[in-house]
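Student: Sequence and predicted structure, then a few things I'm wondering about:
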Amino acid sequence: RLPEVIHVSGLSRSTIYDLISRNAFPAQVSLGGKNVAWLASEVSAWMNARIAARAQERAA
């Protein structure tokens, strides 16, 4: 759910949705109605990719 994604990622709600619109963050999954959630594995993979990219930038 969004509050957990905000807590885990440290991003704001608006930043998360901005990144989703630019295909730079995992998209939410509809649970029906207005309820949405994110797969923890996708959010974790996104965070790991960001960490790896940072490490590559520092090595360059």
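Tutor: All right, it came through fine. Every value quoted in this text rests on a predicted model; they were computed, and no experiment measured them. Numbers count the residues shown, from 1 in each chain.
Student: use CA for all of it now, contacts and neighbours both
Tutor: Will do.
Student: just so I have it, where are all the helices in this structure?
Tutor: When secondary structure is read from DSSP state H, the chain shows helices at 2-9, 13-21, 40-59.
Student: and those as a markdown table, adding mean neighbour count and distance to A27?
Tutor: As requested, the helices of the chain are exported to a markdown table (neighbours: other C-alpha atoms under 10 Å; distance: least, C-alpha to C-alpha, whole Å):
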| stretch | mean neighbour count | distance to A27 |
| --- | --- | --- |
| helix 2-9 | 13 | 11 |
| helix 13-21 | 14 | 6 |
| helix 40-59 | 12 | 9 |
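Student: try it against this one:
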Amino acid sequence: MQAHLSRSSERLIRLPEVRQRVGLGRSTIYRLMELGSFPKARKLGPRAIAWSEGEIDSWIEGKLTDQARD
């Protein structure tokens, strides 16, 4: 049985698009992933990874919500 997901949460995006969306560099993204403060990448192959667009969008929304509280 296939779960029904929205189009954006089904899409996988690569590092250049993630960097452009979140405004962070590669090293910062990987450090935040290790700290559990950024969505984990998914391995696509031996040398390819990607992130769930829905998870990245949720992370951005969370950051905007946090800023609004401050």
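Tutor: Everything's here; your move. All values derive from a computational prediction rather than experimental measurement.
Student: returning to that earlier point: dump the helices of the first structure to CSV, plus distance to S30 of the first structure.
Tutor: Listed next are the helices of the first structure as CSV, based on distance: least, C-alpha to C-alpha, whole Å:
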stretch, distance to S30 of the first structure
helix 2-9, 12
helix 13-21, 14
helix 40-59, 14
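Student: Any idea which of the ones you listed gets closest to G32 of the first structure?
Tutor: Taking C-alpha to C-alpha as the criterion, G32 of the first structure comes closest to helix 2-9 out of these, the separation being 14.8 Å.
Student: Can you spell out which helices and strands pack onto that closest one?
Tutor: For helix 2-9 of the first structure, the packing partners by 3 or more C-alpha pairs under 8 Å, 6 or more residues apart in numbering; DSSP states H and E come out as helix 13-21.
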